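# structure here, sequence nowhere to be found:
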């Protein structure tokens, strides 16, 4: 019987493996097989074909006795290399029969190892962590003009996000956020002080870096679990994607109608035959509840005021239902249309708002994104509510367009954290009232910490990826803000913000 070159190489490999000869280091495939050795060509061929691997350190070690299991492994690999097309089938069949017992044992070992690897992979996938660490610096002259203070300029920030897989269609998720601010002079807290005769006034107290990062001063960014929710894939085809719990939620392309933490449920589903359109139905309550204590002071016989009654109120944000639709309008345009209805409000019998959102019942939002040329996108967003600025509980709000939000964003290119050197430019103009949305915590944290009731102006920004998984962004804003509240009075001031940060994604 005439053997092919491939089968001859296999038999040579088996022969060399069983021989008691040692070789000097000088070959390509194995450092201990010289090119002038009679077995070099066969061994080099088998190594390049993946039939033999040597000892894992670039040596073949031909002087070591080969076990029957090692011979069986070589036969098995040869049989896998193209089946009957690799070499002479008759010879391979004989080798297979000779080492049948060892091949069966090897198969059982491989199956056991594959099972262990699969189980280990499933366990690893059940719990995953990712997020970002941020180093941020900047300057904000608006901190001295608002009623609260606040510092989102100079800080170390971490967003840690975790997922725990329950089964293929259920995943529990959570987030942990931590702010560590490092410039105390930019943070003030307002404290009410009562004198001996019962008169009250407010003073600004400085707070140390250690204290202001705790739960009392920064409830959502103090290192505790800030959000926890469950993601479900429901329905016969598991294509009704549903969230239940507390999480950050945004509605609209620029999150004008809603951009903040909520408690509730939301489901998302592609519209059948909708040409790429989706819809979402949501039922939630913004988690920005707050409590207050009201004390009644009465003058006693000595002419000194004493606390004679104390009432505590919990002001809960209203419960809302939302329908949201989004999808493409042709090749170069996308749209988002949303409607929200307040289902349960916190107004008392005297039509006094003891909750939030100034009695508004209906909210409407529309977004349009256009890509006129490559790498350029323009997004316009409009939000309107039926809040009445003439109601007594809205006297703190500025008149005019308090129940309307407008924003236009122009973007050129964008970043990809996996692509070093990618970059993006943007400019954004806003005219935001205080009664138009269900809740806001805007992307640059330039609106929420200030307690203002209206903002107008421009943002300009640049971002790039200097290293893989690292994004650098710098933003400048020139804004006009309105303040009209019981502690600061009616004022209008200019606010200029310069902020730069590095995000390290992991």
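On my side now, so go ahead. This structure is a prediction, so every number in the text was calculated from the model and none was measured.

# from now on I want contacts and neighbour counts done on CA atoms only, so please keep to that.
Fine.

# what packs against the host helix or strand of residue 262?
Remark: residue 262 resides in strand 258-270, with elements defined by DSSP states H and E. Counting contacts by 3 or more CA pairs under 8 Å, 6 or more residues apart in numbering; DSSP states H and E, strand 258-270 packs against strand 240-251, strand 278-286, strand 439-440.

# could you say which of those strands is packed most deeply?
Stretch with highest mean neighbour count among the helices and strands packed on strand 258-270: strand 439-440 (a mean of 23; mean count of other CA atoms under 10 Å).

# show me how far that strand is from its chain's centre.
19 Å (CA atoms, centre = their mean, to the nearest Å).

# helix or strand right after that strand?
Using DSSP H and E, the first helix or strand after strand 439-440 is strand 454-467.

# got the buried residues for the biggest helix by length in the chain?
Scanning the chain for the longest helix, with DSSP state H as the assignment, gives helix 100-126. Neighbour-count burial for helix 100-126, counted by 16 or more other CA atoms under 10 Å, picks out 102, 103, 106.

# the protein: helices as residue ranges?
Ranges of helices in the chain, per DSSP H, are 5-18, 40-49, 68-80, 89-98, 100-126, 209-212.

# compare the ones you listed and give me the one nearest residue 381.
Nearest to residue 381 among those is helix 209-212 (35.0 Å), distances taken as CA to CA.

# grab the nearest non-local neighbour of residue 268.
residue 280 (4.5 Å; CA to CA, 6 or more residues apart in numbering).

# swap in residue 408?
In space, residue 408 is closest to residue 380, 4.4 Å off (CA to CA, 6+ apart).

# how about residue 170?
The spatial neighbour of residue 170 that comes closest, neighbours along the chain excluded (CA to CA, 6+ apart), is residue 232 at 4.7 Å.

# for the one you found, give me its contacts.
169, 170, 171, 240, 241, 242, 243 (CA atoms under 8 Å, 6 or more residues apart in numbering).

# okay, one more to line up with it:
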């Protein structure tokens, strides 16, 4: 808020403090540049304190009510960059219009409250999976699943460097007449500094070096990232195997009975140079559940090594690949992927679209909780290899539609595996 805002509010108070209305002016089509209030009203409009009508006018010569004046004061109270003198004047205005402000839900006793400190984003999402597996006798085992999810992602400002972030999901099975399961999936404090970032709490566990081939989940602990074009990330904490591991995997079943959480430490390196980007990582987990999949049945470790790289040919074409291995597991211990992307859907750009084709080899004892929608934790498909194609489209602003198809083999039986996935997102 600038001094011009205070001047305009002061003028308004002087003109109309003794009555229920007062005159106002503003810089729209009916406020010429030579008008005495042009500069002040321009600043008010820029600060978001006042706004005009849909026909580009503000009709500043007509009277406004005390309630409308209170709305202006409430917006002024939300500003943080004010001098001591300006704040004192706003306090006086707040006292004069306290009844109207209380009706607006503004707590006059907390004049330094900043309305912009908490921001809310979110989405409503529908997802559908249809899967076909070849059985030993050659017949097909069919599995269909769909899910509705409502997600909130609030961000609260603590100060110039620190924010608190969260993700709250409410998910339901549309085929059942029941209530949604709501959970706080993530909540963490994040400090951002020049070439340095720290996160503390329940925060994302993401294998960015492999573009999500291994993980898109959350863990409880701490993360430290530093660097510019080359970034190093250190992580340590606990990962919930029972909730995060692939639904049909041996490690998931063992976690349910032996140990549902694993101690975790990891280090990642990611960098870019020109059109080339890539990264590498090492992650160590320890839990009794890993004894069920390891060469050495007494070992409760999982040691994951991974690398990934990609090249952006131009604005439309992007080729990437990744490889990972769990050096402790005796079977299904590797994963690799190569993917070619064309264009990409942008949710704010109606009519934008993208498509891709990929080959995926998803060993279940290393690709524990991948980002790929076809193989998500709750999808029921894992431990497969094969080809996948997909496309996405923005039919309306902030509405994303997506479809994917996979055709391949199960790694443990070499029998056919086929999947179809569809998704619609409404962002807000």
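That came in fine, so what should we check first? Here the structure is a predicted model, which means the values were calculated and not measured.

# so what corresponds to the residue nearest to residue 268 of the first structure in the second structure?
In the second structure, residue 280 of the first structure lines up with residue 233, judged by TM-score structural alignment.

# likewise residue 228 of the first structure?
So residue 228 of the first structure corresponds to residue 187, using TM-score structural alignment.

# so that match is in contact with residue 169, correct?
No: counting by CA atoms under 8 Å, residue 187 of the second structure stays clear of residue 169, with 11.9 Å between them.

# map residue 270 of the first structure onto the second structure.
Using TM-score structural alignment, residue 270 of the first structure sits opposite residue 227 in the second structure.

# that match is in contact with residue 195, isn't it?
Yes: using CA under 8 Å, residue 227 of the second structure is in contact with residue 195, at 5.0 Å.

# more neighbours, those two?
Shown here are residue 227 of the second structure and residue 195; by other CA atoms under 10 Å, residue 227 has more neighbours (15 against 11).

# residue 152 of the first structure and residue 134 of the first structure: what is the separation?
As judged by CA to CA, to the nearest Å, residue 152 of the first structure and residue 134 of the first structure stand 12 Å apart.

# more crowded one of these two?
Neighbour tally, residue 152 of the first structure and residue 134, criterion other CA under 10 Å: the higher count belongs to residue 152, 23 against 19.

# excluding chain neighbours, what is closest to the more buried one?
Leaving out its chain neighbours, the residue that sits closest to residue 152 of the first structure by CA to CA, 6+ apart is residue 445, at 6.8 Å.

# so how many other residues sit close to the one you found?
Other residues near residue 445 of the first structure come to 13 when the count uses other CA under 10 Å.

# what's the matching residue for residue 72 of the second structure over in the first structure?
In the first structure, nothing lines up with residue 72 of the second structure, judged by TM-score structural alignment.

# count of neighbours near residue 72 of the second structure?
Residue 72 of the second structure has 17 neighbours, counted by other CA under 10 Å.

# and if you look at residue 15 of the first structure?
14.

# so what does it match up with in the second structure?
Using TM-score structural alignment as the criterion, residue 15 of the first structure has no counterpart in the second structure.

# if we can go back for a sec, surely the match of residue 280 of the first structure meets residue 225?
Yes: counting by CA under 8 Å, residue 225 is a contact partner of residue 233 of the second structure at 4.3 Å.

# residue 173 of the first structure matches what in the second structure?
In the second structure, the residue paired with residue 173 of the first structure is residue 165, using TM-score structural alignment.

# I misspoke; the intended subject was residue 425 of the first structure.
Aligned partner of residue 425 of the first structure by TM-score structural alignment: residue 355.

# quickly note the distance from that match to residue 398 of the second structure.
18 Å.

# and for residue 332 of the second structure?
Relative to residue 398 of the second structure, and taking CA to CA, residue 332 of the second structure is found at 39 Å.

# compare the two and say which is more crowded by neighbours.
With other CA under 10 Å as the criterion, residue 332 of the second structure and residue 398 differ in neighbour count, and residue 332 comes out ahead with 20 against 16.

# residues in contact with that one?
Listed by CA under 8 Å, 6+ apart, the contact set of residue 332 of the second structure reads 363, 364, 365, 366, 383, 411, 412.

# the same query, at a cut-off of 7 Å, please.
363, 364, 365 (CA atoms under 7 Å, 6 or more residues apart in numbering).

# go on, residue 135 of the first structure?
155, 156, 157, 501, 502, 503.

# out of these, which is nearest to residue 89 of the first structure?
residue 503 (59.4 Å).

# hmm, residue 471 and the closest one touching each other?
Yes: counting by CA atoms under 7 Å, residue 503 of the first structure does reach residue 471; the two are 5.1 Å apart.

# who's more crowded, those two?
When residue 503 of the first structure and residue 471 are compared on other CA under 10 Å, the one with more neighbours turns out to be residue 471, at 24 against 20.
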